[in-house]
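Student: build me a structure from this.
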Amino acid sequence: MIVRAPRRRRRLRQAFRRIHRLFNGSALCNSPMKMVGLFSIALVLGMVGPADADPQRQRRADQDAARAARVDGRNLPVREIERRILPSMKGAQYIGFDFDSDAAVYTLKFLRDGNVIWVSVDARSGAVIGRTGR
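Tutor: Sure thing, here's the model as predicted:
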């Protein structure tokens, strides 16, 4: 006489088999086209991954370079530059700044009447190099 497992156990075994097939790849890659599609998706995702970390590294390198130049006395502190530039931007809201370590330029960002204004300032001398916006 064959003794059958209770329904719950049978259902559990069936669920485990489905999961096993899913992770084993037989359910996903049962045709060559699916296999090519999965490979191309994995390839694209692999190429996108490392690019996300690059801007963070560049930003960190810029921060380190700005600090080193300020400590060495080559660049003015950003607070000094802000102290010089902010009074000339009456009616504009100060948003923040960026630093380009290669060119030693601070770019201060302002907002006035819905327009963004960028003011480029030489980090060594504090002189305004350029300005965009109104």
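
Student: from here on, just use CA atoms for contacts and neighbour counts.
Tutor: OK.

Student: looks to me like residue 35 is in a strand.
Tutor: No. Counting by DSSP: H, G, I helix; E, B strand; the rest coil, one finds residue 35 to be helix, located in no strand.

Student: separation between it and residue 100?
Tutor: Distance of residue 35 to residue 100, given as CA to CA, to the nearest Å: 45 Å.

Student: now swap in residue 69 and tell me
Tutor: Residue 69 is 12 Å from residue 100, by CA to CA.

Student: for residue 61, same thing?
Tutor: 10 Å.

Student: where do the strands sit along the protein?
Tutor: Assigned by DSSP state E, the strands in the chain fall at 93-100, 105-112, 115-122, 128-132.

Student: here is a second sequence; please produce its structure as well for comparison:
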Amino acid sequence: MKISIGNDHAGPEYKKAIIEHLENQGHTVINHGTDTFESVDYPDFGHAVASDVENQKADFGIVICGSGNGIAITANKHQGVRAALCWINEIAALARQHNDANIISIPARYTNIKQAVEMVETFLTTDFEGGRHATRVDKIACR
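Tutor: Now for the predicted structure:
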């Protein structure tokens, strides 16, 4: 699987751990994030990841910022992107099962690295349930 990841200055350690986990599983990772704690603008990285998902250069995306909100809002500006802010494993599973989310947004200041890696694993291995949820997901896109 090909996965795009991006983060701001709140998430370099998270990104490093997640990339290591994904590569150990044989996934290809496109890295758009910063590796430093110097202040950067999260939209730059959110747009890069969302563009990869939107243009089918990546199967899924992972975005990380302090609260997870700003970078999720940024990613959701792209057509066909459904970025879900997740802070516990159950939310990551529901985002896939009910919303067919294709980008997980992680709040680095409100989760720990172990939780983040577990959420990513859950997100990537949980299938969309379809059915009544498909009807709802179809209504999300502006046409």
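
Student: just give the TM-score of the two.
Tutor: Once superposed, chain against chain, the TM-score is 0.21 (TM-score structural alignment, normalised by the length of the first structure); 53 aligned residues with a CA RMSD of 5.2 Å.

Student: related to what we said a few turns ago, neighbour-wise, which of residue 69 and residue 100 of the first structure wins?
Tutor: residue 69 (18 against 15; other CA atoms under 10 Å).

Student: does residue 6 of the second structure belong to a helix, a strand or coil?
Tutor: strand.

Student: so it sits against residue 31, correct?
Tutor: Yes. Between residue 6 of the second structure and residue 31 there is a contact at 6.2 Å, judged by CA atoms under 8 Å.

Student: more neighbours: which of the two?
Tutor: The neighbour count for residue 6 of the second structure versus residue 31, taken as other CA under 10 Å, is higher for residue 6 (28 against 19).

Student: so where does residue 116 of the second structure fall, helix or strand?
Tutor: Residue 116 of the second structure belongs to helix 113-125 when elements are defined using DSSP states H and E.

Student: equivalent analysis for residue 29 of the second structure, please.
Tutor: Assigned by DSSP H and E, residue 29 of the second structure falls in strand 28-31.

Student: can you give me the helices in the first structure?
Tutor: For the first structure, applying DSSP state H gives helices covering 7-24, 32-72, 78-85.

Student: same thing with the second structure?
Tutor: Using DSSP H, the helices of the second structure run over residues 12-24, 42-54, 69-75, 89-99, 113-125, 132-138.

Student: nothing else from me, thank you.
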